[in-house]
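Participant: I'd like to go over a predicted model; first the sequence, then the structure.
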Amino acid sequence: MSKNLFWKLVLIVVIIVLSVLEIFPPSKKLKPGIDLAGGTSLLYQIDTSDLSSEEKRTAAQDMIRTLQERIDPGNQRNLIWRPHGNDRIEIQMPLASKETQQLRERFQEKLDLLKKYNLDLRAVQRALVQPQGMSEADYLAARTQEFARLAGGLENRQQMLKELAGAYDAVTAGERNRDQIRAKKQELAGQLTEAKVEIQRVELLAQQWKELDDPNRAERLKGLTEEEAKQGLIRQYIETELEWSAALSAWTGAEGLKAQYESALYKVEQVNVDLERLQGILEEGKAKRDVDLTAIKATLPQEASAIIDELVVAYDGYAKVSGRLDSPEDLKRQLQGSGVLDFRILPTLSDGILSETAIKSYQDRLAQYGPNPAKSGDGNYAWRKIRDAEEFKSGNAITAEFAGKLYVLASSKADEVLLHEKGGNGWELKSARPDTDQLGRWAISFNLNEIGANRFLQLTKSNLNRPLCILLDDEAISAPNIQSAIHQSGQITGQFSYQQVQDMVDKLRAGSLKARLSDRPISENTVGPLIGQDNLQAGLKAGVYGLIVVSVFMLIYYILAGALANVALYMNLLIILATMAFSRATFTMPGIAGLILTIGMALDANVLVYERIREEQARGSSIRMAIKNGYHRAFSAILDSNLTTVITALILWLVASEEVKGFALTLMIGLVSNLFTALFVTRAIFDLMTDMKILKSKLTMLQMIRTTKINFVGVMPTLLVVSIAMVIAGWVVFLSRDEAKNSKYAIEFTGGTSVRIRLNEQGKDLDRAAVEEAVRQAGQQMNNKQIAEGTGVQQIGPADSLEYEIVTTATNRFTATLLFPAEEKKTVEEVRGLVLDAAKGVGDDRLIKSEITAGAQPNEFILTTTQTNRNKINEMVAALPGVECANEKTEESVNQAIIAALGNKLDSLYNLEPANVTAQPITPELVAQKPYLVDYQGGVLFSGEFGENKSESLQRLADRFGQLRFKSDYGKYGQFEYKLFAPGQMQAVLETPLKGVEAAVLSPDVLYGGSEETEWNQFQANLTEWFTRGLELETSLPRVTQIDPSVGEKSMQDALVAMVLSIIAIIIYVWIRFGNVRFGLAGIVAMVHDVSIALGMIAITPWLASTAIGKFLLISDFKIDLTIIAAILTLIGYSINDTIVVFDRIRENRGKLAHVTGNIINLSINQTLSRTLLTGSATLMVLIIMYIWGGAGLRGFNYVMIIGMVVGTYSSIVVAAPLLMLGIKKEKESGKKDYAPSPDKQYSRNPSV
């Protein structure tokens, strides 16, 4: 064995071992997409209040594109983005691999265990407050009991809480004493004023009182007044003043009661481990991590220290496989914020810019009004929330707390800020990247454009040696001191983890969002596979069986060579899976489409080599020479066919929308792997077998297809007519299909309706497939083809859940009569134009697409729209002067079909008939009465009772109010968070029936005492309506939402651009490689031919499905969705591959001929016919098995693939190659001469036809 061969074999073994280790066990290492395995669905609200009407119209699509760039720019994580109208977006994310889930759960378990050692500081503070009406003895007993519970049996904590309680009692007693003395002092001051004694002179005497003896005191009192009664009053006031001063000093002094309480509280706070900070420490290098963890463990009990050690082990295991999107919490974190970078100079405690009195004033206003700039600021300075308090503890910035959050006072002066103002002001961020600072800590380096650089230079130059606060999404990140003027580049430093740095970099790179996304999702659910678990299992089994059949076929047909082909095929699959597992990429249906194309091309590559070896053996070459020449002569065909497909995949990856990038990625990986296995691995094994004399004589192969002598060129005119007719028929069928009655597109392209249902006990025996079939049957009975054919069902929650989401291309429709003034003579076209302008003003796509038809009277026009939100419709009609709306009606066909299908099996909500509904601000006094409201101070508390014989559990009430979020007009209530309580209780068993409920509501924008009175009253009125509406909700379909197309116009344009660029690139490549542009054009014509026929066959499926033969062939109304798009892209890849193989043989046979002749084309097609039919047959075996036994969910994909394989094989033989003859006859007549020998004069070949 040669040394060169030895190292080739070593490389192959190493790659196999590494690949196996990377994907074993596959059930844990490979991450299926949401379409295959389900995942989590998050629904977010968009605040569009600050957008123009045009911006509102595209708000959801624009936000989706920006967030895609931020979170998943390459679509490797298979997030599904779906707009719900203009002001909501749904994001579905797949589950992590099982191994990642298990390791993360183990890590989370240790975190949760450590969290148990953390004191609930809010519970501590609630326990300290004595509720109004509770006796002192009961209060002290309850507090002691609660502290004992919170301490968890740890003596050191019990002691700290006992000290805290003592300090709290002392500080509250001191505060009461101080306040009583102050009240007495104020009363005496009033008496002095009435007695006409100058209070300022009395205050001055009080300051000197202690230094005077009795005679001097008496003398000074006479100097103020001669009246003894007044002197006694002054003496009493001075003594009270001194008493108050002592009480104040005892309360506020450096060692005073307040300081003692704060010190005791600080000790309690320090017991807790900052879990976010701890996770950042875990990401550090080992040496630094050990130092930081040792410091933390020193403050903890021994049990907690042991848990930290276990936590480190769990983290190290999880870190090896973790990705950036392993759980919904990771996604929520990355969705937060708009990605806006701002800079503000900070005033400090020691720079003298603000006096102590001014600082105290700002802090008092923050405590009273919150961070509202209109109340707590003054135009010069404003409070900004600090993201990590640790970053500001060591400096002397002016900070204060509000609602448990730390804020920093920052400048708002024009020469001390660099802000992104609405409408833009010229400066922007050019780039951002992860970096490290001088201490080796993670940091963010950024570059500004020229305008930004100049403004940043001016800002830093004018404020040297002052802290520069860096804000992301209006949150203070860090505040380094400005050491020198900074121009174009800067660095954001702090105690960041790598994950935090990467998240911030992604936000900065993606750019800022025009609208504001809700901080938390308004809905979060676990969803089942998009194609259904039943279809998925059937598809996977059928795929495995198909692969086995192909392997057996190759083994029988090529015997030993077939065994090597199977080795190469399985190694190819192994490398692809290992690469995707290593990169944490997600497997999706489009990805599997790319995999199938790769399998076909892998088989094709081996067949090309073996057929060449067969030819060499027929010439009498030795086995070693036959193998060498076979690989050499097959190389160009394999290289060209793979590279043309790589070009397509690469352009799709670079240019196309995120929806098809999963296909492109898998395809590129597969093609590179295919070249390696087909040309390197099998060749190395053949060389080993010949070196070791295992393979001595020629390779034995079957030959079912002998050398043919078909005159393909002769029948070209007839077949071209047939092909043209099929292409025209395909486009006629495709374009003439009635979209209104039954769209050929799936919901990704058309939009539609989503309905969330929950089955009751009567429906518990129905599974996902049964629910889907029942709804489809109802649609069939209603003669609604969109419901009958375009409906899919996903299970929500765990496998035993009774909750489902029904998604259909059908929509509920609203109709109304628009009554124009009788004197106005309007045509349908004029009204359509007026409605279009009004709809654009509202900024609503559905209204823009409204239909207008003539009514019964000349001034009546019928409006039909899929927009069922009455508020938006009314807003549009209001923009039509003098127009009235009559005969309003909503056709709820989707609702009717579901109710008809499932009826009494639906779990329904009934009106609770609320009574005695009240609303009151959550003030400190109310919190004292109801400590469980402490987190909602500044909000509003609603309470209500249910009607007679009405009751509802807290769990069902939570569901009820959750359903309100999906009402089309929910946005009018603004952004707020809420929590439901059993009346007067902090906690209640979720399933216990209640006769009433309380709801605490808090808005980030409206606070009691911090907002204008009119604003507060409107907020309270709106939320009273919300509370009452939730209790009155009565429906069996609690969530019905309209869905916009998830593949927007921009994505479709990107896909078209990518396809055009791919076509141009293929023409250029083939032109260069084959020396004539005619080759490239012929290949593209064949590809267009294949796609056209496939599209026509998709469009005709509703008719085929109704015929006897269609039913026998299991054809149904297949919709064009992303999976079908992936099949079409795969078809394109097959078409190009097949055509290039034939062209390669034509190029070889042409030799140095200037032109291609009919004989050369016939010879080449006949020579490659065996390979073409073999490859097509092998791939068809897999597809037919998957089509029949792979389940209905994958049948549309396999249908298109089968059509594509048949048509692609046909076109490469009778369309592409004969097209090379077009125009040649005319050139020859013009006097050009052919000097090259005819094909039969070249090296031994089959005779020309």
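Facilitator: On my side now, so go ahead.
Participant: please make it C-alpha for all contacts and neighbour counts, starting now.
Facilitator: Will do.
Participant: ok, A127 touching R149?
Facilitator: No. Contact between A127 and R149 fails when scored by Cα atoms under 8 Å: they sit 11.2 Å apart.
Participant: count of neighbours near K1226?
Facilitator: Applying other Cα atoms under 10 Å, we find 10 residues neighbouring K1226.
Participant: element containing it?
Facilitator: Following DSSP states H and E, one finds K1226 within helix 1224-1229.
Participant: what are the contacting residues of that helix?
Facilitator: With Cα atoms under 8 Å, 6 or more residues apart in numbering as the test, helix 1224-1229 has contacts from 1155-1156.
Participant: can you give me the buried ones in it?
Facilitator: Under the neighbour-count criterion of 16 or more other Cα atoms under 10 Å, helix 1224-1229 has nothing buried.
Participant: please, where are all the helices along the stretch 501-650 of the chain?
Facilitator: All helices of the stretch 501-650 of the chain, identified by DSSP state H, counting those that start in this stretch, fall at 533-558, 560-582, 589-618, 623-655.
Participant: give the buried residues for the last one.
Facilitator: Going back to what we said before, that points to helix 623-655. 623-624, 626-631, 633-653, 655.
Participant: residues contacting N177?
Facilitator: A247.
Participant: am I right that it falls within a strand?
Facilitator: No. Checked against DSSP: H, G, I helix; E, B strand; the rest coil, N177 lies outside a strand; its state is helix.
Participant: for K979, helix, strand, or coil?
Facilitator: strand.
Participant: tally of neighbours for F1112?
Facilitator: F1112: 9 neighbours (other Cα under 10 Å).
Participant: please apply the same query to F402.
Facilitator: F402, neighbours per other Cα under 10 Å, totals 15.
Participant: and the gap between it and P347?
Facilitator: 19 Å (Cα to Cα, to the nearest Å).
Participant: cool, and A259?
Facilitator: For A259, the distance to P347 - Cα to Cα - is 25 Å.
Participant: the more surrounded of the two?
Facilitator: Neighbours per residue (other Cα under 10 Å) separate A259 from P347, with P347 holding more: 22 against 17.
Participant: comparison target below:
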Amino acid sequence: MYPPTLLAASLLKDPMLLFISGLALMVLFFWYFATDIEVRKRNVGTILTIGTCVLCTLAIIPPKETLKGGIDLVGGFSYTLQVQPKIDENTNKPIPLTSDDLKQARSIIEKRLNALGTSEMEVVETGSDKLLIQIPGIAAEDAEGVRTQLEKVAKLELRKVNLEGFTQGGPNNTILAERIKKGEAPRIPGYTAYEYKRKHDDIERTDYVLLSNRAALTGKDVQEAWPQQDAGKIFVSINLTTAGEDKMINLTKDMTPHRDCIAVLMDNEVLTAPVVNSVPLGKNFMIEGQQSVEEARSLANAMKNPLENPVRIINKREISPKLGATVIKQSLMAGGVGLLITALFVLIYYRTAGIVALVGLVINGLMVFGGMALFQFTFSLPGIAGMILTIGMAVDANVLIYERLREEMAAGKSLKVAISLSYEKAFSAIFDSNITSLITAVILFWVGSGTIKGFAVTLVIGLVSSMFSAILVTRVLFRWCNDLNLFKKLSFLDLIKSTNVDFLAKSKLSYIISGLMIAASIGAVAVRGERSLGVDFTGGTILTFQLDEKHLDAHEVEKSVEQVETAKLPSVQSEKSITGELLTIRCGEGDAPKIEEHLRKAFPVLAETKEVDGKQVPVVAASVDAVAASLGADFIRESLIALGLGLLGILVYITIRFEFSFALGGFVALLHDVVLSAGIVILLGSELSLIHVGALLTIAGYSINDTIVIFDRIRDSLKTGEGEVRELMNEAINATLSRTILTALTTIVTVALIAIFGSAALKDFAIMILIGLLIGTYSSIFIASPVVLWWSERKGGLRKEVMRTTLAESDITAMP
């Protein structure tokens, strides 16, 4: 018997039940925002909150199976593939392999295994003909299925069937195609005989067909392929390109219906050879014969991503987590303590109302984990970066609401009215800041590759859950508290007093400071050159120690390697193969000899020698292979395109919602923060690596969120206040200063603890986040707002822009 929770969780995996549950929650969600009756709003919101929590809790059970970790957290499997040369169809000789062939194979394999960007797999080129693939979190029993996907070339061909091959004759009255295949009849020029294995009534039989040597259509002519099931039959539907459609018409226009045949080959094996029922055929056709939907899906995926060169797996290894159990424990403890401090701060600072905020944050965390489990997304360092960002934004939303609540209570409003107005006034700032981040996340997912997609997926889930928890969940809780008279009054600490600083008067000084820092950063990059980029970007070598039955702790090796002066920061990893344990170190080109010499002196296991042919050689052998950048030129190009499109998307949205002056200010501040954060890290002597990509994306999210909150307050002041624009802008910045400081501090505490107690990789990540938080807070006040004022004065004044904007009188006022 299964426990009730496990039984419910297993039922949840049913697609139909999951669809119905999601549909019911969506109906409740729209009902909640559609009704204006307070009691109904409260009750519907309560049912929606409970239903969402139950769904997410069931999705997580059992956590070890549902929450998938990246290779840096849980390990996985590593495959070494050798890319084979293509065979010239005319000479039947191999065509020499080129670097483009290797890149094509790498790209296709990434698309096949990571179509949704959820597995955080890594593919790097090593040597002149090999690919090293690391796939996180797959079970040993699933590794063989991955092997099949990797080796499937998926070379699709359509060939015309020569009906002469069905002519019977010879000693056993067999057909001509069979006699040619068995060497009992001479070959016919331009045609080749193939075996055709098929099932009929569960009985396998082998037929033979004579096919043209010339493929009429190939996989390049396939535009789309997808699995289908109809009346018990499973098949793959094919949609051809325009060129493919023309080729199909030319192939079939002169055929005789119900007589002529076309053979479909996959990797030189005949899948089917159906009779043509009508001519000419066009854009769509199907391939039958699959035994399961999963087999059809695998075939369709391979056909959409065909390999031009065959590949052969020459090595498979089980690899340990890059960070190791001890490091993960330290990092989780540091993050947990940081979040606990944040929770205590919220409780102490906002007192009774802080309890409501904490309940919202707990539900937000539950939704993030539930969403990741429900859609089988992978947790990795970039994904954790996305989580930290969304938790920070969830805290920020609560701070925004509560600071507005403080203002309304100070104005003498009743508690019920003050709560209602605080949510109404904070809504537009929360909505705009989250939507801008959501735009960025969607573009990053659309354009980016594995690592960036992993960040984007986590960020999307986190943004949705943070908005849900901060706006809907906490509002429902406040409604219950009001209706049950649990809150007579609310009081908050007021450590950050009201200020009246002329921030805009310091714009020239801030421009000078930023300009000097950016110039210093660019100078550091110019001086250090390639040394400012880590092995992930530049490539290098892999040093492998074949330990066999011996063992070395990867974390201890990593600490020892830090003592060696190297051109690039090395990365240490423990692996297992059929021959035993291996220790691999990815390092810069030329660093391997120094690292090997140091480690052989530092660890007795590596220092042991034996006599071979009169010479003393190490017992533990070492090998060195060249390895390409895991984040090569394609990744950098994709990242820049994704970031550029993200900035453009934000520019367009802020222009529509605010005005172009605000959009320009946000754009400049965001670009300033990303460039300066990366530059300061390089100035401090570090190298940009994979972990810094996630950090930069997190910084960009924080930066635009902070800027939008200030912009929203400025716009509100300009629409309702009297006086000079400069004075109103300064008032708005001063009014949001407490929120800016509180949000930054709560996040800084968590990140600082990770920087102090976390692993080397997490320290790099946390240090860059800390730098970015400080720069982002500074730029929102001293860069973004002054740019808005400067540009608007050139265009006739900011107040006129705000008042004439198309959405100025129709802002989003949905009351949660």
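Facilitator: Yes, it's here. Computed from a predicted structure; not experimentally measured.
Participant: which of the helices of the stretch 501-650 of the first structure sits most buried?
Facilitator: helix 589-618 (a mean of 24; mean count of other Cα atoms under 10 Å).
Participant: mean distance between it and the second structure after superposition?
Facilitator: Helix 589-618 of the first structure, aligned to the second structure and superposed, deviates on average by 0.4 Å (mean Cα distance after the TM-score superposition for the first structure).
Participant: list the helices and strands that helix packs on?
Facilitator: With contacts taken as 3 or more Cα pairs under 8 Å, 6 or more residues apart in numbering; DSSP states H and E, helix 589-618 of the first structure sits against helix 560-582, helix 623-655, helix 661-676, helix 1122-1150, helix 1158-1189.
Participant: against the first structure, where does stretch 729-742 of the second structure fall?
Facilitator: Mapped onto the first structure using TM-score structural alignment, stretch 729-742 of the second structure spans residues 1161-1174.
Participant: who's in contact with that stretch?
Facilitator: Identification of contacts with stretch 1161-1174 of the first structure by Cα under 8 Å, 6+ apart yields 604, 607-608, 611, 705-713, 1138, 1141-1142, 1145-1146, 1149, 1209, 1213, 1217-1218, 1246-1249.
Participant: 7 Å instead, please
Facilitator: The contact list for stretch 1161-1174 of the first structure (Cα atoms under 7 Å, 6 or more residues apart in numbering) reads 607-608, 611, 705, 707-713, 1142, 1145-1146, 1209, 1213, 1217-1218, 1248-1249.
Participant: only whichever of the residues you listed are buried, select them in ChimeraX.
Facilitator: Remark: buried members of the contacts of stretch 1161-1174 of the first structure, expressed as a ChimeraX selection using 16+ other Cα under 10 Å:
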select :607,608,611,708,711,712,713,1142,1145,1146,1209,1213,1217,1218,1248,1249
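Participant: narrow the contacts of stretch 1161-1174 of the first structure to those in helices?
Facilitator: When the contacts of stretch 1161-1174 of the first structure are checked against helices (DSSP state H), the matches are 607-608, 611, 1142, 1145-1146, 1209, 1217-1218.
Participant: in the stretch 51-200 of the second structure, which spans are helices?
Facilitator: 63-66, 71-74, 99-113, 140-151, 176-181.
Participant: to which residue of the first structure is G360 of the second structure aligned?
Facilitator: Aligned partner of G360 of the second structure by TM-score structural alignment: A568.
Participant: same question but for F445 of the second structure, I mixed them up
Facilitator: By TM-score structural alignment, F445 of the second structure lines up with W653.
Participant: isn't its match up against G662?
Facilitator: No. Contact criterion Cα atoms under 7 Å: W653 of the first structure and G662 do not qualify, at 8.3 Å.
Participant: what sits against L58 of the second structure?
Facilitator: 8-9.
Participant: how near is it to G371 of the second structure?
Facilitator: 11 Å.
Participant: next one: A334 of the second structure
Facilitator: In terms of Cα to Cα, A334 of the second structure sits 24 Å off from G371 of the second structure.
Participant: equivalent range in the first structure for stretch 698-718 of the second structure?
Facilitator: By TM-score structural alignment, stretch 698-718 of the second structure lines up with residues 1130-1150 in the first structure.
Participant: what's the mean distance for the matching stretch versus the second structure?
Facilitator: Stretch 1130-1150 of the first structure versus its aligned partner: 0.5 Å mean (mean Cα distance after the TM-score superposition for the first structure).
Participant: that older thread, who's in contact with the residue nearest to the match of F445 of the second structure when sequence neighbours are not counted?
Facilitator: Distances taken as Cα to Cα, 6 or more residues apart in numbering place K661 nearest to W653 of the first structure, at 5.2 Å, with adjacent residues excluded. Taking Cα under 7 Å, 6+ apart, we find K661 of the first structure in contact with 74-75, 652-653.
Participant: for those, which two are the farthest from each other?
Facilitator: Spanning the widest gap among these are N75 and L652, at 12.0 Å by Cα to Cα.
Participant: on that earlier part again, number of residues surrounding the closest residue to the match of G360 of the second structure other than its chain neighbours?
Facilitator: If the residues on either side of it in the chain are set aside, A568 of the first structure comes closest to T677, at 5.2 Å by Cα to Cα, 6+ apart. By the criterion of other Cα under 10 Å, T677 of the first structure has 25 neighbours.
Participant: what lines up against T677 of the first structure once you look at the second structure?
Facilitator: By TM-score structural alignment, T677 of the first structure lines up with S469.
Participant: could you check how far its match is from L358 of the second structure?
Facilitator: Where L358 of the second structure is concerned, S469 of the second structure sits at a distance of 10 Å (Cα to Cα).
Participant: same thing with L25 of the second structure?
Facilitator: From L25 of the second structure over to L358 of the second structure (counting by Cα to Cα), the distance is 23 Å.
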